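In: make a model of this:
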Amino acid sequence: MTQQIVLLSATIFGALSIIFGAFGAHALKKKLTLEQLTSFETGVKYQMYHAIVLLVVGFNFNQNLRNASLLFIIGTILFSFSIYGLVLSDAFGKKMKLLGPVTPIGGLCLLIGWVLLLINFL
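Out: Below is the predicted model of the structure:
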């Protein structure tokens, strides 16, 4: 894990969260139920939050932040993208249930990343 990978991940996650947020708010608004739209928005929010965190961590990157950065990247992919997959597959009638357990694993990765960040600060 390098500083460049962390910063590239941050910018990609940030840009995609804008795209997915607009897609959800406009293109999917008529296709998704309120519950599905809320879930989709949760994925977008968490993706953007962690894009911002990765920018901060990336600009202050050192080897002590390597594992936290890695967990933020993996966690964001598993958490947010599994939500997108679950919501979209459900909305189009072919729910991918195998993604269900992926979301909490992603959330756990994010949480551990935050704990490692805390330990680094202490």
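In: okay, CA-based contacts and neighbour counts for the rest of this
Out: Fine.
In: in terms of helices and strands, where is the spatially most central residue of the chain?
Out: Using C-alpha atoms, centre = their mean, the residue of the chain that lies closest to the mean C-alpha position is Thr76, 2.8 Å off. Thr76 belongs to helix 66-91 when assigned by DSSP states H and E.
In: next structured bit after that helix?
Out: From helix 66-91 onward toward the C-terminus, using DSSP H and E, the following helix or strand is helix 102-121.
In: okay, the angle between that next one and helix 66-91?
Out: Relative orientation of helix 102-121 versus helix 66-91 (axes from the mean of the first three to the mean of the last three C-alpha atoms, to 10 degrees): 160 degrees.
In: isn't the residue nearest to the centre of the chain right next to Gln47, touching?
Out: Yes - contact status for Thr76 versus Gln47: in contact at 5.9 Å, counting by C-alpha atoms under 8 Å.
In: now the residue nearest to the centre of the chain: how far from Leu122?
Out: Distance of Thr76 to Leu122, given as C-alpha to C-alpha, to the nearest Å: 24 Å.
In: what residues sit buried inside stretch 115-122?
Out: Under the neighbour-count criterion of 16 or more other C-alpha atoms under 10 Å, stretch 115-122 has 116-117 buried.
In: who are the contact partners of the residue nearest to the centre of the chain?
Out: Going by C-alpha atoms under 8 Å, 6 or more residues apart in numbering, Thr76 touches 46-47, 50, 106-107, 110.
In: following up with a second sequence; could you model it the same way so I can compare the two?
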Amino acid sequence: MDVFVFASVVHTLVLPMKSPTRFNLLAAGLLGFTGVALGAFGAHVLKDTLAAAGTLDTWRTAVLYHLIHAVALVALPGWPWVGRCWTAGVVLFSGSLYWLALGGPKVLGPVTPLGGAALLLGWTLLAWHAFKSPRE
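Out: Got it, this is the predicted structure:
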């Protein structure tokens, strides 16, 4: 799914919308920048190294989740806990995958599901906020 279509769907489903919080916009900017940079770095500088180690798909998964949540933060209304969960989730989930793809210690493997749980909690909170919002 195109990330712009994704952001539009998220934006439409959570009406009535408030403006994104400063934290969400700052996190979106930082995560978007680092996601694009790490995606390019993996595709151009590390591609052969990651492919030889068999971790190129792991890197790509990290970049995908990283960028999806950066875009989602832009579309997110002023619900700070959703943004905090997504930001922590990206740092833990994608961060641990980047580390593992680069051959980091396997002891960080258990961090990945914690990051995934934070991402899922953020999506659950988003649905809860949408459900409890006044209907039009």
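In: mind giving me the ChimeraX select for the contacts of Thr76 of the first structure, buried ones only?
Out: Buried subset of those, written as a ChimeraX selection, criterion 16+ other C-alpha under 10 Å:
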select :46,47,50,106,107,110
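In: in CSV, list the contacts of Thr76 of the first structure along with distance to Leu32 of the first structure.
Out: Below are these laid out as CSV (distance: C-alpha to C-alpha, whole Å):
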residue, distance to Leu32 of the first structure
Tyr46, 19
Gln47, 20
His50, 25
Gly106, 23
Gly107, 23
Leu110, 27
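In: nearest to Ala22 of the first structure among the contacts of Thr76 of the first structure?
Out: Of all the contacts of Thr76 of the first structure, Ala22 of the first structure sits closest to Gln47, with 13.7 Å by C-alpha to C-alpha.
In: from Ser39 of the first structure, how far off is the closest one?
Out: Computed with C-alpha to C-alpha, the distance linking Gln47 of the first structure and Ser39 of the first structure is 12 Å.
In: the aligned partner of Gly85 of the first structure in the second structure: neighbour count?
Out: Counting by TM-score structural alignment, Gly85 of the first structure lines up with Trp99 in the second structure. A count of nearby residues for Trp99 of the second structure, using other C-alpha atoms under 10 Å, gives 17.
In: show me what contacts Tyr46 of the first structure?
Out: Tyr46 of the first structure neighbours (C-alpha under 8 Å, 6+ apart): 76, 80.
In: please repeat the previous calculation with a cut-off of 10 Å.
Out: With contact taken as C-alpha atoms under 10 Å, 6 or more residues apart in numbering, Tyr46 of the first structure is in contact with 13, 17, 52, 75-76, 79-80, 107, 110.
In: got any residues that touch both of Thr76 and Gln47 of the first structure?
Out: Phe13.
In: report the mean deviation for the strand or helix carrying Leu16 of the first structure after fitting onto the second structure.
Out: Using DSSP H and E, Leu16 of the first structure falls within helix 3-22. With mean C-alpha distance after the TM-score superposition for the first structure, helix 3-22 of the first structure departs from the second structure by a mean of 0.8 Å once superposed.
In: quickly list what's touching both of Gln47 and Ser39 of the first structure.
Out: Joint contacts of Gln47 of the first structure and Ser39 (C-alpha under 10 Å, 6+ apart) are Ser80.
In: run a quick neighbour tally on the equivalent of Leu30 of the second structure over in the first structure.
Out: Superposed on the first structure with TM-score structural alignment, Leu30 of the second structure falls opposite Ile12. Burial of Ile12 of the first structure, expressed as a neighbour count using other C-alpha under 10 Å, amounts to 12.
In: how near is His50 of the first structure to Thr11 of the first structure?
Out: 10 Å.
In: I should have written His26 of the first structure there, sorry.
Out: From His26 of the first structure to Thr11 of the first structure the distance is 23 Å (C-alpha to C-alpha).
In: of these two, which one has the most company?
Out: Per other C-alpha under 10 Å, whichever of His26 of the first structure and Thr11 has more neighbours is Thr11, with 17 against 11.
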